[in-house]
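Student: The sequence and its predicted three-dimensional model are supplied below.
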Amino acid sequence: MLLSTDDPNTIEKQATQLIQKYALRPSTMTLLGTQSAIGMYDYQIESVYAEGDSYNYELPVEMLTYPQNEEQAVSFGIGRMPFNQLYQTATLFVRGLYREHLFQQQPHRVLMVANLVDDYEEQGLLLCETISQATSQELRNFSLNVDEFYHRLASEPDIIDASQNADLIIFQGHAYHQRLVEDPTFFFQFEMPDVQNNENDDIHFTHYKMGPAGNEEPYHETKESFTNDDLPFKSHRFFTDRLPSETEAAVPEADFNPSVKRFKGLPIVILQSCNSLENEMPDWLLQLGGVALIGSVTSIHSASGSSFIKTLIDRALYEGETLGTALRDARNYFYVLQDLKNQRNHREQAKSLRVALSFRLWGDPQLKVFKPLPEPKKQGLSVVWTSSDTLTITTPTKRLPKVETEKYIAHGYPGVQYAGLVKRLKNKEARKLIPLYFVKTALPAPVAQYQSMTVLKGKRDRVAYRIDPQTGQLYLVYLTEKENKYPTLRFKFSRK
């Protein structure tokens, strides 16, 4: 669709009208152009502290990634491709096609890197590491080759070596430990910890500004010294003069000399850390031979970010979703998760919403993440409409291998999701991650016929759902109690 404006609201309206006029059923939409050519709109988020104080800030949002009706799911997987020069877009498309050709000649190789540290005495982001290891278990459930690096020194050359032939690279953790796609500005920041502050504690951030000579200049600020507009970026942003909303894909400086000379595996790269799309990161990845990049434009709580990436990977594994539609499904999971938290009066729901809106794709949303895969070694959830108004979910009989870090344990069924929720265990210091069941399924009857829902097995306050009116897809999240208490869950929908 050729555009006559850069206004995202107008473009979104025109695209929707075009789809309706010709009765199209697209699953993805590609934006050819940077934010200056095809704009984003600002969404206001209210964030609440544990002690009840709140602040508002605006987050730049890609069009069609947030539903017009807050009770609905989004329909499209959105990807943005640089279009400063035609060769950039053509290069990415051709690389994507060649990557799929390579699938037929060689096995997949995935690189999972999480919770890197500067000193082995650091605990780092243990909840992020636990969920990352659980994601690797899902990959191994499909017999994929996974090179894993957890709680290792960021400077270890083995990590760079493993990246050379990987076709999927997932980095999760502090941005300043990321050496795969380097930022030539040499400015870094600390990220939010996994553990929440006590209600009576001041929120306290420590920043380190790294100059070209490598000199660290620490300084301290508390929330009282921030204005509302400054807070979301001051706590977690690179010390440059550009905000994430101003990020463009541009050619890096001539003296940019990254550690990785060239990616040979034409990888999709996922950077799960704060503001990982800032500056010219998309174009630096293009220079290094990457095919697509998923990253964030805001601060990210590492547990929520890792949970988001796990959902994305699981959708590509178990449902064969493309990169764009897997991102869409992960986004819808977090929208429904926010609904579930709201109805259970959880605090800090803004974390879920920020994660859903912050992650975005630079690349072709139609890219296949994996080639057609064999059946998993252990089956995931079974989802069946036993009638046109009754949905039945049955849990599998076998779990994936247990993941255990210093503070956390994850031992879930294949395909279950997480959200950073944990519970205490008797006689153990470690806490167990609470699994959630996430289901996407087509409604067997027209969308307009479905109204309220009754839980036949399970508890009503533990389930939330949204429906995509464009595609008739139901997205449902169930927060488990004792995992074996209800091996079969049934949900009955009232219909007109």
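Tutor: That came through fine.
Student: alpha carbons only for contacts and neighbour counts from here, please
Tutor: Will do.
Student: which stretches of the chain form helices?
Tutor: Secondary structure of the chain (DSSP state H): helices at 8-21, 86-103, 126-140, 157-163, 231-234, 281-288, 302-319, 323-343, 350-358.
Student: TSV for the ones you listed, including distance to Gln470?
Tutor: Formatted as TSV, the helices of the chain follow (distance: least, C-alpha to C-alpha, whole Å):
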stretch	distance to Gln470
helix 8-21	10
helix 86-103	27
helix 126-140	30
helix 157-163	39
helix 231-234	33
helix 281-288	31
helix 302-319	19
helix 323-343	14
helix 350-358	20
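Student: one more structure, for comparison:
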Amino acid sequence: MAALAAGLLIASPAAAALDADVVLIYGSSWKRTLPAYAASAKPASKGSGAAATLPPVLLWTGGEERWTEELLQRLKPKKVVWIGPPGSSSASLKIPGKVQRIEAPDEELGAALAKAAFGPASKAPAVYVADGTDFSAALAAAALAAADSAPLLIASGDLPATVREAGELARHLGAKEVVFVGTGDETRLASASGGRVRVLSGDDALKAYNDRVASARHLVVAAPSDAEGPFSPPRLSVGALPYVLGKGAALAYVGAGPGGGRSPEQAATALEATGKGPFDAVTIVGDHIAVPMGQMEDIDQVAKGADSPRVHKIPSFVTRQGLAADRAVGRLAALDVFDLSRWIARILHGVSDKTDGNGALILANADRKFVLGEAISRTTSSELANSGVKVESYYREEITPELIRKELPGHGLVLWEGHPRDLTLDDDALPAPESPLPPATYFLQGCYTLDRSDPYLLVERGANAVIGTYMAVYSASGSGFARAYLNAQLHGGETAGEALASARNYLLATVELKKRRGHADWRKTLRAALSFDLWGDPTAKLPVQASQPRKAPVRATVANHQITVQIPAERLPTAVASDYMAEIRPGAQLSALYDNVDADASRRLVELFFVEVEVPKELGDDPQVTAAYDPSTYAWVFAPRTRKLSLLIHEAALPRGGKGAATLRFGLTKAE
């Protein structure tokens, strides 16, 4: 049995959890982290959606001092529990508060943690034992143990000896049984335990956990195969459990290796087929190597007959055919599990302080090449301000390395629009962040921004979310997407993942509108629609403070198989960028559509109106939209799973002149 280091702060056993404001784990061994998760878990508070409540659990090793210390300063813990093997040193890490050290070899750590965290008053229903050769089974066992506020031991080598130890612990705690997760003979294990033993396979344990969260509408998919083997060192699945438990989410496995091989889409569908869900939100834990993404040849290059079209990654739950998005999806990808553990702690526990600032920062067109996108970006700035968001916007030559160093750390939302090289580590780059960043959302609107170092650096240094692309994106489509994303949060109250789906559907509806109007460049817009992805929590709310819009936005309602769209009269301030001009109403949209006017005058961007409504079930899975307006003035996409119809309307549908308030009506019919 592991002995606690001399001179430690040893308190009487807590009621079913380590007594800690923060738990620090040395290294990333899953045989160390999984028992620590179970020992840290408390029952979820009444009314909470969590499966269990854990304090921030941070994984740490040498070289991670700077960012770990910065987060500890924000968390301000009074009591910290340090967990590691004998001789592990925290001397190089400044830890605030009182520190309790629990040191033991991994094969003995579960029992040591159980003695420190559990007593008879904890009323643990069972003591869990996991097979030390199967991480996927052990991960499911840890989820069950944490949800039960019960201890977890990892059997490394001598299984009967570990089960015997678990039996002794069960009798001490008054637990009814020992639950072994793995492959074993129940009778022989019961003999070793001296009491009741129940054997669950890894699949059965995962099912049992998902039964505990049967009402969950949030699914987390992880790739246990990344914990060992060719995917190391990221090992992100090792750090996934606090997020799973804190969100009260269901859990599924994907990726390579035993029990894997499925895509996230297949995992969600399979679990829903058993009666779970439906899953409106999905979080993928792992990079594109551990949890493979879809791929597609560049549709624009294919249409032009390129011999070797570029192959792009596409986000999960996004189809090459451009079907409507119907889930809020996010990905947690980081350089390693240490960064991931800090990221999850920020997501779950909130670490903002008064010095962070809560406004938005817009940096657009530093290259001075993307004037059409800049015009759209200027309306986005006005949209934020109209909703009471404090916003600072800079364009072209105003954007300097000095400005970025000064402004980047002071905002809750940062919208960058331009070439990706401007925020990377290239020789000709503007400065990448070298100091800790607030837990903000960073929207990197440019080409291939998720295929570079930016998102990893931002996550490492404090970001809560990064939105970017895997393909080339033209400025008008990209800026229109960013505007639609923020509109969905400002005016629809949507989460980050919901807003991403809404913005994707805006571009998909734009594709359909362009086809109806005979525009040949619709493939570029489709490519943009398939490009964007969210690295972050898809259930996160708007990261800045907003209020009721001072000027009313575009609104829509549906009743009696009719969509009514209310277009307000008041407009946002006129936006001008070189020879482009935009004057639109709050909640309206823009794209690369503009009036052809005299060469000496500005090109006026065409106003578009984008609304989303829920369609009654009796209209089937392919509802049709009808109206008295020219068919070239509106288009839509529909998501059968959510029954959401996304309708886009060209300003040409407005009454002649189109200056004042207007009411537009569209019928809904069942396809013949």
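Tutor: Cool, the structure landed. Here the structure is a predicted model, which means the values were calculated and not measured.
Student: picking that back up, pipe the helices of the first structure into JSON lines and attach mean neighbour count per row.
Tutor: Listed next are those as JSON lines, based on neighbours: other C-alpha atoms under 10 Å:
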{"stretch": "helix 8-21", "mean neighbour count": "14"}
{"stretch": "helix 86-103", "mean neighbour count": "16"}
{"stretch": "helix 126-140", "mean neighbour count": "24"}
{"stretch": "helix 157-163", "mean neighbour count": "16"}
{"stretch": "helix 231-234", "mean neighbour count": "18"}
{"stretch": "helix 281-288", "mean neighbour count": "22"}
{"stretch": "helix 302-319", "mean neighbour count": "24"}
{"stretch": "helix 323-343", "mean neighbour count": "25"}
{"stretch": "helix 350-358", "mean neighbour count": "22"}
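Student: Ok, which of those comes nearest Ser494 of the first structure?
Tutor: Ser494 of the first structure lies closest, by C-alpha to C-alpha, to one member of the helices of the first structure: helix 323-343, at 19.6 Å.
Student: In the second structure, point out the residues matching the closest one.
Tutor: The alignment of helix 323-343 of the first structure onto the second structure (TM-score structural alignment) covers residues 496-516.
Student: Check the mean deviation of that stretch from the first structure.
Tutor: After superposition onto the first structure, stretch 496-516 of the second structure sits on average 1.3 Å from its aligned residues (mean C-alpha distance after the TM-score superposition for the first structure).
Student: Ends of stretch 654-663 of the second structure, what's the gap?
Tutor: The first residue of stretch 654-663 of the second structure is 8 Å away from its last residue (C-alpha to C-alpha, to the nearest Å).
Student: Hmm, I typed the wrong one, I wanted stretch 396-415 of the first structure.
Tutor: Termini of stretch 396-415 of the first structure sit 10 Å apart (C-alpha to C-alpha).
Student: next one: stretch 653-668 of the second structure
Tutor: By C-alpha to C-alpha, the extent of stretch 653-668 of the second structure from end to end equals 17 Å.
Student: wait, which of the helices of the first structure is closest to Thr390 of the first structure?
Tutor: Per C-alpha to C-alpha, nearest to Thr390 of the first structure of those: helix 323-343, 19.6 Å.
Student: can you give me the offset of the closest one from its chain's centre?
Tutor: Mean-position distance between helix 323-343 of the first structure and its chain equals 10 Å (C-alpha atoms, centre = their mean, to the nearest Å).
Student: Give me the angle between that helix and helix 302-319.
Tutor: Put simply, helix 323-343 of the first structure runs at 130 degrees to helix 302-319, going by axes from the mean of the first three to the mean of the last three C-alpha atoms, to 10 degrees.
Student: those strands in the stretch 51-200 of the second structure, which residues are they?
Tutor: 57-60, 79-84, 98-103, 126-131, 152-155, 177-181, 197-200 (DSSP state E, counting those that start in this stretch).
Student: Which one of those lies nearest to Thr283 of the second structure?
Tutor: Nearest to Thr283 of the second structure, of all those, is strand 57-60, at 19.1 Å by C-alpha to C-alpha.
Student: The closest one maps to which residues in the first structure?
Tutor: Under TM-score structural alignment, there's no match for strand 57-60 of the second structure.
Student: picking that back up, out of the strands of the stretch 51-200 of the second structure, nearest to Ser477 of the second structure?
Tutor: Comparing the strands of the stretch 51-200 of the second structure by their distance to Ser477 of the second structure (C-alpha to C-alpha), the top pick is strand 57-60, with 39.2 Å.
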